[in-house]
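> Give me a 3D structure for the following:
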Amino acid sequence: MSGWAVLGIVVAVLAVIGIVAILAAIVLCGLATKPDRFAVREVSADSIDDYFERRASFAITIVETTPLSRKEVWERLTTAEYLSSLPFLHGPSWAPDTGDPDGDWRSVRVGARRSMSGTILSVGQRVVEVDDSESLTLVGTGVSVPLAIKDFAERFTIVDGARPNTLTVTWQIGGSPRWVGFLPWRWGTPFMRPILGFVLRHVLRLKPFRRPTVDRSA
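Prediction:
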């Protein structure tokens, strides 16, 4: 087989791979419009600690200190769509029956649901534990992509900082993929820490977030 023939085969294979990748991206973008399309196993409230410490295939803890007030931090965690100001991300957006975002900043309750979305993936969550202005725990309820994620959860904890007029915010995240959850995913913690640390610092930035628009015509 001549070199030109080999080159032609390689180009054809790459073209097919490119077309398949484009079609897959289109499908994923369509699926991402519904975060609860495919249900995941919900982590029970009484097993959250064990989930983060042992059962989740991947788990990480991010800690940041902020001079923001406790009320401001809690408002951001419960009412701000803090991901929407990052590229290709949106949310978290609470379900309409969660409470009026323009009302009491302590309105989030157990059972409230919210979603977060990206270009090709979106997820749904439910609040399982809440201690006003101190901690917020959510577990995954669904994802937009089938057969991808087994379960996931996150928890925010707010305590007084070591220095006066500061707070320490701890963000715990855990999750397990389907089928390959036995792999040592926790080894990837050093690679994810800078990315998730950036997200938490973004949540705690000194510049206020724009409050989500509420449609009162419904």
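> use CA for all of it now, contacts and neighbours both
Noted.
> Helix, strand, or coil at T157?
strand (DSSP: H, G, I helix; E, B strand; the rest coil).
> any idea how far L7 is from A21?
21 Å (CA to CA, to the nearest Å).
> ugh, wrong one, I meant M116
With CA to CA as the criterion, M116 and L7 are 44 Å apart.
> higher neighbour count, these two?
Taking neighbours as other CA atoms under 10 Å, M116 and L7 compare with M116 leading, 21 against 11.
> And for D131, the neighbour number?
14.
> Spatially nearest residue to T189 (excluding sequence neighbours)?
Leaving out its chain neighbours, the residue that sits closest to T189 by CA to CA, 6 or more residues apart in numbering is I60, at 6.3 Å.
> Now the second one, please; I'll put the structures next to each other:
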Amino acid sequence: MTSEMWIWAAVGIVVAAALAGLGALAVLFALAHGEKGPRRFAVAPVEGDLETYFDEKAAWAATATTTVPGTPEHVWAVLAAGGYLALPFLLSGPDVDGDKLVYRGPFSAWAEEVARKEPGRELVTTGAGVSAPLLIKSFGQRFLLRPAPNGVMIAWTVAITPKWIGFLPLRWTGFVARPVLGFVLRRAFR
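Now for the predicted structure:
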């Protein structure tokens, strides 16, 4: 094979990979949109005790903590109203409808249901559905609110168990997400 043929083969492989990637994004985009998007594929309910799931059982979890000015009642009002995690072009939501929450992004959408709430103190949600199949086994979020000397301390935990690699010890990677979760948390409740 000549060097010219090798170059054309490499270009062909790169173009094929780019087209496959664009095709995958188009499929994810289509699955995430529409009324059914966030509940297109059901996820397993969190098994056992919720605290144990967040603190030990979930394959991956990260907790961000910050203190914001205001009262626990004010922070609870923001949680109850929804829309607090909206990031332009990346994420909208949650849209709150009673005990159901829906989040949407350009290539993913997911639905949660309130598992436990204590106004002004705690909100725990667990996954009900996702737009992309074969990825997530279970997931949930936990918001803990505590009075602090200069406002309200919020501890936000996100926990996920993937379907195919949930047996791997992924928890140690949570430190990577913690700064991002902290930024989103501070932005949401400023």
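> Quick check: the residue nearest to T189 of the first structure is in a helix.
No: I60 of the first structure: not assigned to a helix; according to three-state DSSP it is strand.
> Might you report the residue contacts of it?
F52, Q172, I173, G174, R186, T189, R193 (CA atoms under 8 Å, 6 or more residues apart in numbering).
> In helices, which of these fall?
Counting by DSSP state H, the contacts of I60 of the first structure place T189, R193 in helices.
> What remains of the contacts of I60 of the first structure once you look at the second structure?
Checked against the second structure using both residues aligned by TM-score structural alignment, their matches' CA atoms under 8 Å, the contacts of I60 of the first structure keep these contacts: Q172, I173, G174, R186, T189, R193.
> Mind listing what's buried along the helix or strand containing L28 of the second structure?
Using DSSP states H and E, L28 of the second structure sits in helix 3-32. For helix 3-32 of the second structure, burial by neighbour count (16 or more other CA atoms under 10 Å) applies to L28, F29, A30, L31, A32.
> contacting residues for the residue nearest the centre of the first structure?
The first structure has M116 as the residue nearest its centroid, 6.3 Å off, counting by CA atoms, centre = their mean. For M116 of the first structure, the contact set (CA under 8 Å, 6+ apart) comprises P35, L89, H90, G91, P92, S93, S122, V123, G124.
> what does A153 of the first structure align to in the second structure?
Residue pairing (TM-score structural alignment): A153 of the first structure is matched to G140 of the second structure.
> Over to R37 of the first structure?
That one, R37 of the first structure, aligns with R40 by TM-score structural alignment.
> just to revisit the earlier point, quick one: which of the contacts of I60 of the first structure sit in strands?
Q172, I173, G174 (DSSP state E).
> Burial check on the residue lying closest to D36 of the first structure once chain neighbours are set aside, number of neighbours?
Among residues not flanking D36 of the first structure along the chain, G142 sits closest, at 4.2 Å (CA to CA, 6+ apart). G142 of the first structure sits with 26 neighbouring residues when counted by other CA under 10 Å.
> For F152 of the first structure, see how far away G142 of the first structure is.
Applying CA to CA to G142 of the first structure and F152 of the first structure gives a distance of 9 Å.
> With D160 of the first structure instead?
For D160 of the first structure, the distance to F152 of the first structure - CA to CA - is 27 Å.
> Can you tell me the closest non-neighbouring residue to L134 of the second structure?
That would be K163: by CA to CA, 6+ apart, it lies 6.5 Å from L134 of the second structure.
> how about that neighbour, what's its match in the first structure?
For K163 of the second structure, the residue aligned by TM-score structural alignment is R178.
> before we move on, what about T173 of the second structure?
T173 of the second structure maps onto G188 in the first structure, by TM-score structural alignment.
> In terms of helices and strands, where is P147 of the second structure?
strand 136-148.
> contacting residues around the aligned residue in the second structure for T65 of the first structure?
Using TM-score structural alignment, the partner of T65 of the first structure in the second structure is T67. Contacts were defined as CA under 8 Å, 6+ apart; by that measure T67 of the second structure touches A148, N150, G151, V152, M153, I154.
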